[in-house]
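>>> need the 3D shape of this:
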Amino acid sequence: MKILLIGYGKMGKTIEQMATAKGHEIVGRISHENVQELHQYTAETTDVAIEFTHPESAFDNISYCLNNGIPVVSGSTGWLDKFEEAKNLCREHKGAFFYASNFSVGVNLFFHFNEYIASKMQAYKAYDVAIREVHHLQKVDKPSGTGITTAEGILSSYSNLEGWVADNPEEKTKLNIASEREPDVVGTHIVTYSSDVDKIELGHIAHSRAGFAEGAVMAAAWLQGRQGVYGMKDLLNL
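Predicted structure coming up:
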């Protein structure tokens, strides 16, 4: 595949290493320093774009790709207030768009088990549910996209909760997501069910970014020849 990297930070560089090791070609590397060069890439020169940038630029990057017939895989978080617009744009142009808040196979199995456990635990009212997520100091958005996806998986079974709230455990009508930022943490997500007598935890701890990068490259290869909006559940058949 001819891959355009939009976002060339830690994730972009890890994706590059993973992709080239698998025999794929990197046709471009777009960062904040050369963002104007994005407009030189077309469907004729690019098989797929892999986009990992910031909340303020993600939608514009994705829109450019979809408007120009370039299949795009995005892992940017913090921009999902425009997600429906992106999906509509994809359908309008009969494009291909793959989005995940986290591309790790392990995390997506965690999402799957999280939904199952929530569907069972909601019957046991003695247990209070909460989420804790920990990331590196450079992580811009709080809570993390993975934390929000985890919350959504729980809320699908908890009709008594009125959505999620960030760092406010006193708000009992909502699911609390506690966010912490520490040096050299790749990503930790813990769901806790606590009662007066015991505690149940489901967690995922990432040891490196390699799992995220591998999943993104897998998604880019899987997206070839497809049309529509997809996510990790489609890729992993969950």
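
>>> alpha carbons only for contacts and neighbour counts from here, please
Will do.

>>> the nearest residue to Leu236 once chain neighbours are set aside: neighbour count?
Leaving aside its sequence neighbours, Leu236 sits nearest to Val105 (C-alpha to C-alpha, 6 or more residues apart in numbering; 7.9 Å). Using other C-alpha atoms under 10 Å, Val105 has 17 other residues around it.

>>> list the contacts of Val105.
Counting by C-alpha atoms under 8 Å, 6 or more residues apart in numbering, Val105 touches Gly211, Phe212, Gly215, Leu236.

>>> buried residues, the helix or strand hosting the third one. List them.
With elements taken from DSSP states H and E, the one containing Gly215 is helix 210-223. For helix 210-223, a neighbour-count test (16 or more other C-alpha atoms under 10 Å) marks Ala210, Gly211, Phe212, Ala213, Glu214, Gly215, Ala216, Val217, Ala219, Ala220, Ala221, Leu223 as buried.

>>> Asn88: which of those residues is nearest?
Nearest to Asn88 out of the buried residues of helix 210-223 is Leu223 (C-alpha to C-alpha; 17.8 Å).

>>> next, the structure of the following sequence, for comparison with the previous one:
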Amino acid sequence: MKIALLGYGKMGKVIERIALERGHTIVLKKSSNDSFEGIQNADVAIDFSVPDSAVAHISECLNNNIPIVCGTTGWLNDYDKMVELCNSKNGSFIYGSNFSLGVNIFFELNEYLAKMMNNLKQYNVSMEEIHHTQKLDAPSGTAISLANGIIKNSAFTNWTLENPTENEIHIEAKRIENVPGTHSVFYDSEVDQIEIKHTAHSREGFALGSVIAAEWLVGKKGVFTMKDVLGI
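Presented below is the predicted three-dimensional model:
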């Protein structure tokens, strides 16, 4: 499989190593100011860039019939536009706020717990996410996905980084040097606390998941998620 890497920072380099180990070829390594020259040779593209570049990268791929796996967060105000473009071009697109296989299991566990806790009004839910100081968006895309999973299965209607109202989930976003990503969901009552937590030890899990998603996407048409890739 020939892969275009859109974003060649720390994540891009880990993805490159894992892709090569799995027998794939890298045909483009695009940093911020580089052109898309060579992308037409790719079977699939993997985007881990920055929020301001994601839409241009996705659009370039869809307009050139290149399947695209996007793990960049912080650009989701334009997500519906990219879905519309993908459908209009009969393209192939996966967006994931987190491609770690463990995190995607964690997403499912989070939703299941939210359903169980929905009628237990004595518990208040809150969240915490911790990432490295180079992360540009806050809260993380993973935290937003977790919050949306709770909202879908409860009476909560929104999340906030500020002081929450009755129907809002408070997310505390921390930036600490050299933390790949830690996400916790808390249910607190006067008598106890329930906590579920996912801790990433390195970028390896995100990179491996994105390569697995790219392998799965080639040959398919439509807009997909990691739930489709993992069959969950």
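
>>> list the buried residues in stretch 145-164 of structure 2.
145-151, 153-154, 156, 158-160.

>>> roughly how far apart are the residue nearest the centre of structure 1 and Leu80 of structure 1?
Centroid check for structure 1 by C-alpha atoms, centre = their mean gives Ser101 as the closest residue, at 0.9 Å. Between Ser101 of structure 1 and Leu80 of structure 1 the computed distance is 10 Å (C-alpha to C-alpha, to the nearest Å).

>>> go on, Leu155 of structure 1?
17 Å.

>>> and for Ala166 of structure 1?
Taking C-alpha to C-alpha, one finds Ala166 of structure 1 at 16 Å from Leu80 of structure 1.

>>> what strand or helix carries Ile18 of structure 2?
helix 10-21.

>>> what range does stretch 92-103 of structure 1 cover in structure 2?
Counting by TM-score structural alignment, stretch 92-103 of structure 1 pairs with residues 88-99 of structure 2.

>>> next: stretch 222-231 of structure 1.
So stretch 222-231 of structure 1 sits over residues 216-225 in structure 2, by TM-score structural alignment.

>>> strands along structure 2, start to end?
Here structure 2 has its strands, by DSSP state E, at 2-6, 25-30, 44-47, 68-70, 92-95, 124-131, 158-160, 168-175, 181-188, 193-200, 222-224.

>>> quick one: closest of the ones you listed to Gly38 of structure 2.
strand 25-30 (6.1 Å).

>>> do you know how far the residue nearest to Leu236 of structure 1 is from Phe113 of structure 1?
Distance of Val105 of structure 1 to Phe113 of structure 1, given as C-alpha to C-alpha: 12 Å.

>>> and for Ser157 of structure 1?
Ser157 of structure 1 is 13 Å from Phe113 of structure 1, by C-alpha to C-alpha.

>>> now Val165 of structure 1
22 Å.

>>> check contacts around Tyr187 of structure 2.
Tyr123, Asn124, Val125, Ser126, Gln193, Ile194, Glu195.

>>> list buried residues within those residues.
Buried among these (16+ other C-alpha under 10 Å): Tyr123, Asn124, Val125, Ser126.

>>> and the residues you listed, which is closest to Glu166 of structure 2?
Set against Glu166 of structure 2, the nearest of those by C-alpha to C-alpha is Asn124 (9.5 Å).

>>> corresponding residue for that closest one in structure 1?
Per TM-score structural alignment, Asn124 of structure 2 is aligned with Asp128.

>>> equivalent analysis for Asn163 of structure 2, please.
Match for Asn163 of structure 2 (TM-score structural alignment): Pro169.

>>> ok, the residue nearest to the centre of structure 1 touching Gly75?
Yes. Using C-alpha atoms under 8 Å, Ser101 of structure 1 is in contact with Gly75, at 5.4 Å.

>>> give the contact list for the match of Asn124 of structure 2.
Thr192, Tyr193, Ser194, Ser195.

>>> ok, the last one to Ile177 of structure 1 distance?
Relative to Ile177 of structure 1, Ser195 of structure 1 is positioned 18 Å away (criterion: C-alpha to C-alpha).

>>> same thing with the first one?
According to C-alpha to C-alpha, Thr192 of structure 1 and Ile177 of structure 1 sit 11 Å apart.

>>> overlap in contacts of the two?
With contacts defined as C-alpha under 8 Å, 6+ apart, the residues shared by Thr192 of structure 1 and Ile177 are Ala130, Ile131.

>>> have a look at these two and say which one is more surrounded.
For Thr192 of structure 1 versus Ile177, the count of surrounding residues by other C-alpha under 10 Å is larger for Ile177: 27 against 17.

>>> returning to what we had before: the helix holding Ile18 of structure 2 vs structure 1, mean deviation?
Mean deviation of helix 10-21 of structure 2 relative to structure 1 after superposition (mean C-alpha distance after the TM-score superposition for structure 1): 0.4 Å.

>>> ok, residues contacting that helix?
Leu5, Leu6, Thr25, Ile26, Phe48, Arg203, Glu204, Ala207, Leu208, Ser210, Val211.

>>> Ala173 of structure 2 matches what in structure 1?
Checking with TM-score structural alignment, Ala173 of structure 2 has Ser179 as its match.

>>> burial of its match, as a residue count?
18.

>>> can you pull the contacts of it?
Counting by C-alpha under 8 Å, 6+ apart, Ser179 of structure 1 has contacts Arg132, Glu133, Val134, Lys142, Pro143, Ser144, Ala166, Asp167.

>>> just send these back as JSON lines, with distance to Ala58 of structure 1 too.
Listed next are these as JSON lines, based on distance: C-alpha to C-alpha, whole Å:
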{"residue": "Arg132", "distance to Ala58 of structure 1": "25"}
{"residue": "Glu133", "distance to Ala58 of structure 1": "22"}
{"residue": "Val134", "distance to Ala58 of structure 1": "22"}
{"residue": "Lys142", "distance to Ala58 of structure 1": "16"}
{"residue": "Pro143", "distance to Ala58 of structure 1": "17"}
{"residue": "Ser144", "distance to Ala58 of structure 1": "15"}
{"residue": "Ala166", "distance to Ala58 of structure 1": "22"}
{"residue": "Asp167", "distance to Ala58 of structure 1": "25"}
